[in-house]
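Undergrad: here are the coordinates; sequence isn't available:
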C-alpha cells in the first residue's frame, strides 16, 4: 500500500460525516474510503480479491472503522468475514458504535475486533479520540500481511 487509507463503514450519512470531520480535525493525514453498508465494505475488501493484480496489502486500508448496527450485513457479519479470509485476517478493525451494551462489546472482541470505541456526540471529544487512536496505531507494530497463496 503506497498511501495510508482509512475505510469508514457506516450506514448513517450523519455519523459518516461526523467521523470524517473528526479525522480531518485531528490532523490525521490519510485518504478516506467510505462504505455505506456491510455489503459495500465486503465488496471493497474481498470482492476483487481474486483479481490477479492484487497481492499482499496493496489495496487494503491501513485501518477499518466499522459501525456495529447496520441493516443487511451488520458490523459483526463484516468482522467475521474479514477474520475468515487469510488476506484480511490481520487487518486492524475498530468498532465504532453508539451501543454501550456489554453483550455487544463482548461479541465484538470475541469475533476479533482490535478495539471497541463508543461514538461520541461531541465533536471535540470525538476528534481527540480519533487523534489518540491514530497515535496508537501509528506507533504499534503492525502484523505482517499473510503471503498470497
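TA: On my side now, so go ahead. Worth saying up front: this structure is predicted, and the values here are computed from it rather than measured.
Undergrad: contacts and neighbour counts: CA atoms only from here.
TA: Will do.
Undergrad: What sits closest to residue 4 if chain neighbours are left out?
TA: Leaving aside its sequence neighbours, residue 4 sits nearest to residue 30 (Cα to Cα, 6 or more residues apart in numbering; 5.1 Å).
Undergrad: wait, the one you found sits on residue 7?
TA: No: if you go by Cα atoms under 8 Å, residue 30 and residue 7 don't touch, sitting 10.0 Å apart.
Undergrad: for comparison:
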C-alpha cells in the first residue's frame, strides 16, 4: 500500500526544513509533497502546471497550510479548494505564525479543520508536528471519495 501523502504548503525554507525534520524525528514516514506557493499547491491538487499528468485520484490525507504565501495566499487557496468537489473534503490544518485574530476567524469560516500557531521554540514545534502527524495520519478517518 502506498504511503498517505501530506501536502505541506510553505514558502519559508526554514519552516519547511523544521517541519520535515520534525516529521522525521517522530517517525512520521508519510510522503510529503512541498508546495512553496499557492499556485504550486493548486497545480499539485488539480494535476496542472509542473504536476500535469499526476494521478489526481490520489489526494493528500492532510494539507498543512501556511497563510502568508506568494501568488495565491493561504486563505484564497482554502476558499478555492473548499469550493471544488474534488478537494473540498481534504483536511486542512492552518499552520502559521500569524497572530491576527481575523486570520483565525476567516480560516475557520472558509473551512479549515484546525488552526495552529507555529511555536517559536524548536522543541515545542516538533511536539506540535508530532501531534499533528499522529492525529491526522493515524487516528483521523476520511470518507472514501
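TA: Arrived safely. The structure displayed is predicted, hence computed values, not measured ones.
Undergrad: what TM-score comes out when they're superposed?
TA: Comparison of the two superposed chains (TM-score structural alignment, normalised by the length of the second structure) gives a TM-score of 0.88, and 141 aligned residues with a Cα RMSD of 1.9 Å.
Undergrad: need the helices for the first structure, in chain order.
TA: Counting by DSSP state H, the first structure has helices at residues 13-25, 38-42, 75-84, 102-111, 123-139.
Undergrad: Let me have those in a markdown table, extended by distance to residue 117 of the first structure.
TA: What follows is the helices of the first structure, written out as a markdown table (distance: least, Cα to Cα, whole Å):
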| stretch | distance to residue 117 of the first structure |
| --- | --- |
| helix 13-25 | 12 |
| helix 38-42 | 18 |
| helix 75-84 | 13 |
| helix 102-111 | 9 |
| helix 123-139 | 9 |
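Undergrad: Including mean neighbour count and distance to residue 66 of the first structure, could these go into a markdown table?
TA: Shown next, in a markdown table, are these (neighbours: other Cα atoms under 10 Å; distance: least, Cα to Cα, whole Å):
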| stretch | mean neighbour count | distance to residue 66 of the first structure |
| --- | --- | --- |
| helix 13-25 | 17 | 10 |
| helix 38-42 | 21 | 9 |
| helix 75-84 | 20 | 6 |
| helix 102-111 | 14 | 11 |
| helix 123-139 | 15 | 13 |
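Undergrad: now for those helices, which one comes closest to residue 62 of the first structure?
TA: Between residue 62 of the first structure and those, the tightest spacing by Cα to Cα is seen for helix 123-139, at 9.1 Å.
Undergrad: Could you pull up the contacting residues of the residue nearest to residue 4 of the first structure?
TA: By Cα atoms under 8 Å, 6 or more residues apart in numbering, residue 30 of the first structure lies in contact with 3, 4, 5, 6.
Undergrad: what's the answer for residue 125 of the second structure, then?
TA: 22, 118, 119 are the contacts of residue 125 of the second structure under Cα under 8 Å, 6+ apart.
Undergrad: Mind doing that once more with 6 Å?
TA: Residues in contact with residue 125 of the second structure (Cα atoms under 6 Å, 6 or more residues apart in numbering) are residue 119.
Undergrad: now swap in residue 61 of the first structure and tell me
TA: Residues near residue 61 of the first structure by Cα under 6 Å, 6+ apart: 5, 6.
Undergrad: returning to what we had before: list only those of the contacts of residue 30 of the first structure flagged as buried.
TA: 5, 6 (16 or more other Cα atoms under 10 Å).
Undergrad: Out of the contacts of residue 30 of the first structure, which are shared with the second structure?
TA: Retained in the second structure (both residues aligned by TM-score structural alignment, their matches' Cα atoms under 8 Å) from the contacts of residue 30 of the first structure: 3, 4, 5, 6.
Undergrad: Right, I'll call it a day here.
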